[in-house]
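>>> sequence plus predicted model, see below.
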Amino acid sequence: MTGSNHEFHGPAFVQYGHGSVQEISTSYTLAASPLDRAADDLMDKVYAWWDEEAGNRGLLSPPPLPVRWQLSTAGSTAKVAAATAKGTRSRFAPLPGATTVTRKQLRAGGSLTELFEIYAGLASGRILLVGPEGSGKSAAVHLLLLEALRHRRNESDPQRRARIPVPVPMSLNGWEPLEERPIDWAIKKLSRRHGHNVRELLKTGRIALLLDGFDEVAEEVQSDAVAALAAAPYRVLLVSRTAKAPLSDAVALELQPVRPADAADHLLSLPLPDPVPDAWQELTRRLVEEPESAVAEALTKPLGISLVWELGPDSGTVKEILGLGDPLAIEDRLLDHAVRAAYTPRPGCKRPRYSPEQAERTLRYIAERLTAEETFDLRWWQIPCWGRPRARAAVTWSLSICFYLVLMAYMLTSATNFLTVAVALGVPVAAGVDLALRLRRLNYPQPLESAGWRDVFPGRAITTGILAWLTMAAWYGATRWFWSSPAPVWMWFLITAPFGLGTAMFRGRGDTLMGRTMLAPWAPSPYELRDEEFLPSPTAESRVIDPTDVWRHHVRLRLPLGLMVGVTIGSFWGCVTGDAGGLVSGIIVGVFTAVGPALRCGLVPNLAVATTLTAVQLSRSEGTPVRLMSFLKDAHERNLLRATGPVYQFRHARLQERLARPAK
């Protein structure tokens, strides 16, 4: 008999009477558990995103450089014994298809294949991958991630596949180890990106975390961070520049420099012209025959090799670096040409939409801003803080308040009593203050307030909103009938729509959006500065989000919601006015009262709109592209930027450092 938690195949024996046995073949399929289905769905999403990202980073074509590693000299015999659980109980069993890692395997070192074997079979489930800046740590982790995902995808047995965790890369940015446990932090961060079922996936070991950014963690809390990670109930791979992180039961594996011969073979795998340029031949010759030369020393890092590969054999830069005698000077010269090489038109390639000069000017400005802010993460929703935010806010406020001045003029011309005059004068003042406070928030770094439609209007919120709407409609109709002033049935529902929408949004995640309006005057203030995560709010759909998707999602969500708030409020005041003063007055008042809240709730505080306006402002002052988000996506496709969740980063920290220096 064979079986799994999904299927059963085997014989069943049934006896009829004395000595009579009949064999019946039975086969049936059991439904996969919800957690297994969630893990499989997460695997497909993560693989689709990171496989495409590998192509953007040039890790698929040409074939990547060999990944070689050895046991770090910082790894003591006691640590190795603890990691392999020699003589003790293993914390993690080997993954299906893998074997338990021995000390002999660790000391032997190896390539990417052996690195995956360590990941899959290490008893402690704790790996510290170390290497200096530019040594290819990110590329090695990326390749290991794809290898682990393929291993899980290729497992046909559902029961065995369920025992293989889904590897998910994450940055340690934003974690406060003294304030929250690593599992709570991981659940909060991953659930906002991949769905609500991450909690159980993590607690049951169905997710493994590949953690980068340890070197950006404050030194005073690094020891607390690794101590907390040691107790996490899932496999952990931690990336660091040094092996100083005392991660309990972890082995420190150190990436080795690229061998000069491997670098030469990699460069010769290019489609070379015939004859091969003399400078290219000299470059590859020095790599093989002069391994102690400055050229060979500079090109033993994946960063330097990838930059030379992108320049190509016809570039005059190759001749320049052959004449330099300092490895660091060679690397700097290559970095200086990286942007221009990416935006130089080439035969057979798509023509760049931006000139090399504009691209370099834009990336230099971004690098200077990020360096001044002491961060490597480019969060597009914080771009409104760049440039001159107060000038942008003043212009936006002036244009928006013009509408309220027109409304004031209309109300004053049709005023029949003192109350109407007071309202006409008070509305622009109140709206102006509200607009100013909402715009003031955009002068400071903001959290990314973006949620899916299912989060703004979850099922229970919709049900509650509809019930509130029907109840208020019935109450309104009964009240009008009781006072002998019946109203059309359609008016019952139109005039009470704000109560239904307000209830539904308040039960969901739309309370701050409609705050300080008649839909929810009790809701949190939309212009108070709040300490929130710089990530999208949870979405019920499991998916990986990239920066461009988040930006579009923000535009397509916040604008319609603001319009919905305005239309609902306009329907209320339009019906009230129309019932008292006629159809024409009702339509005019309805339109006026709808546009104002729509502006204040959907357009003015919208981070995507503010980012677009800031891009226009930066285009005039700094010469950057008007469509800045499109430029960032294009730079990502040209492997100058990389995407980590909803944020962009420069492909290498050295590239950001070099661009942030004043141009010569």
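Okay, I see it. Bear in mind that the values here come from a model prediction, so they are computed numbers and not experimental data. Residues are numbered from 1 along each chain as shown.
>>> use CA for all of it now, contacts and neighbours both
Will do.
>>> can you name every helix or strand that the helix ranked longest in the chain contacts?
Determined from DSSP state H, the single longest helix within the chain is helix 547-581. In terms of contacts (3 or more CA pairs under 8 Å, 6 or more residues apart in numbering; DSSP states H and E), helix 547-581 is packed against helix 489-495, helix 497-507, helix 583-598, helix 607-622.
>>> from Arg285, how far out is Ser248?
45 Å (CA to CA, to the nearest Å).
>>> residues in contact with Arg181?
Residues near Arg181 by CA atoms under 8 Å, 6 or more residues apart in numbering: Ala228.
>>> what about the nearest residue to Phe499 once chain neighbours are set aside, which helix or strand?
Leaving aside its sequence neighbours, Phe499 sits nearest to Trp469 (CA to CA, 6 or more residues apart in numbering; 6.0 Å). Secondary structure from DSSP states H and E places Trp469 in helix 459-482.
>>> and here is the other one:
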Amino acid sequence: MAVEKRPWWRTTGFIAGVMALGGSLALLGIFLRTHGLGTTANVAQLMAVALSVPPLAAGLVSWWRRPDASAAPTAAEITEAAQALAGLVEQQWKDESLLRSLHDPAPMPVRWRLTGSGGLMDHPRNALPAGTSGFAGSSEDIESLVERFRALPKRRLVVLGGPGTGKTTLAVQLLLGLLASRGPEEPVPVLLPAAGWDTREYPDLHSWLAARLEQDYPALRALGPKTARQLAGRGGVLPVLDGLDEVHGPDRTRVITALNRSLGTAPLILTSRKGEFAEAVADADDVLAAAPAIVPERMTGADAADYLEKCLRSANRRQAWQPVLEHLRTPPPSSAKAPLREITASPLGLWLLRAVYVDAREDPAPLLDDGRFPAEADLRDHLLDGVIPALVAARRPGVGTGAGAPEPLFLPRREHDPSRIGAWLSYLARVLDRDSDGAAPRRRDFAWWHLARRTLPGKPPLLTRLAFAAVLTLIVAVAGFAVGATAFGIWGATAFGPAGVVGGGVVGGLVLAVAGVALNLLGWHEIAQWSKEPPGYADLRLSGRRRSLVRHVGRSGLRAGLASFGVAALVVGFAAWGDDGSGEGLAFGVTVAVLAALAGAPAAGIADGFIAWAETPALTGHVYTPTASFRADRRLNVIRGIPGGCAIGAGLGLISAISLSPVLAAALGVASGYLFWLRFTFVYGHHHAWLSYLVATHHLAWKGRLPRRLMSFLDDAHRLGLLRAVGPTYQFRHAKLQDRLADSPIR
């Protein structure tokens, strides 16, 4: 039976109460022995007044916290969350569709119809509206397809096809079409890679949906920690699961089974290659309930010619392309080979042809050379090999922008050598290929925070880890020596004159360097787990979040202050134990305890509250792209140790100033602040993805495998159209492109 977790204030109050009671009894016993009954009675009255403050503070804090942030969101909050999620999803996929040129100049003319293969879909009476026997439409008229989808009994659809036939593109088009005409009560379509669903960890769909919403759309956390769970559990999300074929064979069967068990009346869109889906339903001995399955028709040569002609905006270019367009529109003899017609029969081939020849303004005459491209495979390989230099040439930084104008989303930020892009992307494709074996499909999702885990171990894991430990230790030692030498060198100069600068600086620097290295080594087990930790989040915008900042900081400060009252009472008791009757020992103990209670502990609590506030994003956040995910985790890693180190360093410096010179107390405060900053930054928390990324990228850049500024390069590859973004992860634009790069020779 699960044990209910106690609220923080119960645990904190219990600890503080026990410590306060113990310290009070010790103090009263000492006073009774040394000062008699009269003085003890007066002290007891003062202590009674002091001990009444914590319960009052606890009551005020409890009242201030209401309504409880952990309570389930209300219906109005769920509606607000759905609206916010719809806005984020729409912005995300409108930007992505612009980068993929899905509507420039028009969608590709792919026609869809019900599959004729038996055993791939539910009975038509369950899957189709009453009185209908088919489901057909075109990607050019997505509004009609959206209406047909809404008319389905349970709004479920399976999109099947071979590689490069436009399955994902149709899913994105349906998502945008559903969002454009979404009613206030309709679920929000969210596209997620099916390969990310581990049915062992998340046996039902809705628990996995909640976890992915929290990862991919952190702005929902602004409404509370349970918002994503409630939104997914109440049917507020229409999952668009892309790429069931990318799931390992036995797991595909478990996905089909889990979907049928957990969907209930919920809608769904699922894409998959036809062969892999047929294997999954055969192994499961079941199909996806109430879901029709559609497949694409081959595009005709006339359809491809019409689409290419729309892409040729100038009359001169249309004239140069006339032989190719006429070739496509003229039916070939039944026995003749037609590699160009075969290539343009699929959206992938048509995109490659457009990217390499149309957008790059190349002469199309070689396309009609049967000697150069005798078969479809030869032409496809030629186009796949030429797509990187073609996109680099067509999308140059700053082209078409004026001075001071914002850079278009579809243009890279800097120039790149196509050969280097090919080499770096080939390495990434091989990295994704490492997790697959002969039976498992290639991994398609690249998460930047997994880079260290997938690249650093290699063949000599011990040597790599020792090198990493040596570099990190050297950095900590150098930083500690610099901080210690500066702080204690200044103290030495004030205490002993010029001669004390060297002595104080060297000794202080060495002590702090050794202490920092020792502290770092004590936390080595946690540091070794960096590569397994997910990215965190830090949002430092104040607009609309000032009240939240005050609430987080105030709550944590009061909590720490409440707990420190018990510590203060205990310190007072021990200080009084050594009192010689003059009251000086007691006065000193009281002063130390009060300073600890009013400065040290609350300062640390305030720092903790600041970090908690930073990790809670604004509801009106931006789309969580891979670049945004990287920057958010970097902010968290940079600021995480600063508040705690500054707060504890300042508190200990103030306490030290009671009996030490101000300069020495300041030096001790700086030294302790550095040590606690080190601890908070490298060991505290569960989000060190950026730190492990830094280690991996510097290691791989030194070996020449990847650029040091990897995320900037990936962002440019995304802008070029070579990659696509799905939430905080990247994928190659097409699986065929990834496969070609992964199989290319190592350069």
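Sure thing, it's come through. What you see is a predicted model; the values in this text were computed from it and never measured.
>>> okay, now the residue nearest to Phe499 of the first structure: neighbour count?
25 (other CA atoms under 10 Å).
>>> what does Trp524 of the second structure give?
Residues contacting Trp524 of the second structure under the criterion other CA under 10 Å number 14.
>>> aligned to His734 of the second structure, what sits in the first structure?
Under the alignment (TM-score structural alignment), His734 of the second structure pairs with His652 of the first structure.
>>> right, and that match touches Ser135 too?
No. His652 of the first structure is beyond contact range of Ser135, at 10.3 Å (criterion: CA atoms under 8 Å).
>>> show me the common contact partners of these two, please.
Residues within reach of His652 of the first structure and of Ser135 at once, by CA under 8 Å, 6+ apart, are Leu303.
>>> what's the helix or strand for the counterpart of Leu191 of the second structure in the first structure?
By TM-score structural alignment, Leu191 of the second structure lines up with Pro169 in the first structure. If you go by DSSP H and E, Pro169 of the first structure is part of strand 166-171.
>>> quick one: the helix or strand just after that strand to strand 166-171, angle?
Using DSSP H and E, the helix or strand that follows strand 166-171 of the first structure in sequence is helix 182-194. Per axes from the mean of the first three to the mean of the last three CA atoms, to 10 degrees, the angle that helix 182-194 of the first structure makes with strand 166-171 is 100 degrees.
>>> who are the packing partners of helix 182-194 of the first structure?
Applying 3+ CA pairs under 8 Å, 6+ apart, we find helix 182-194 of the first structure packed against helix 198-203.
>>> could you list the residues in contact with the strand holding Pro169 of the first structure?
The contact list for strand 166-171 of the first structure (CA under 8 Å, 6+ apart) reads 39, 42-43, 46, 145, 148-149, 152, 206-213, 644.
>>> which stretches in the stretch 301-450 of the first structure count as helices?
For the stretch 301-450 of the first structure, applying DSSP state H, counting those that start in this stretch gives helices covering 302-311, 317-322, 327-342, 356-372, 389-413, 418-441.
>>> give the aligned range of the first one in the second structure.
It stands for helix 302-311 of the first structure. Mapping helix 302-311 of the first structure onto the second structure (TM-score structural alignment) gives residues 347-356.
>>> hmm, back to that, just the ones of the contacts of strand 166-171 of the first structure in strands?
With DSSP state E as the criterion, strands contain Ile207, Ala208, Leu209, Leu210, Leu211, Asp212, Thr644 from among the contacts of strand 166-171 of the first structure.
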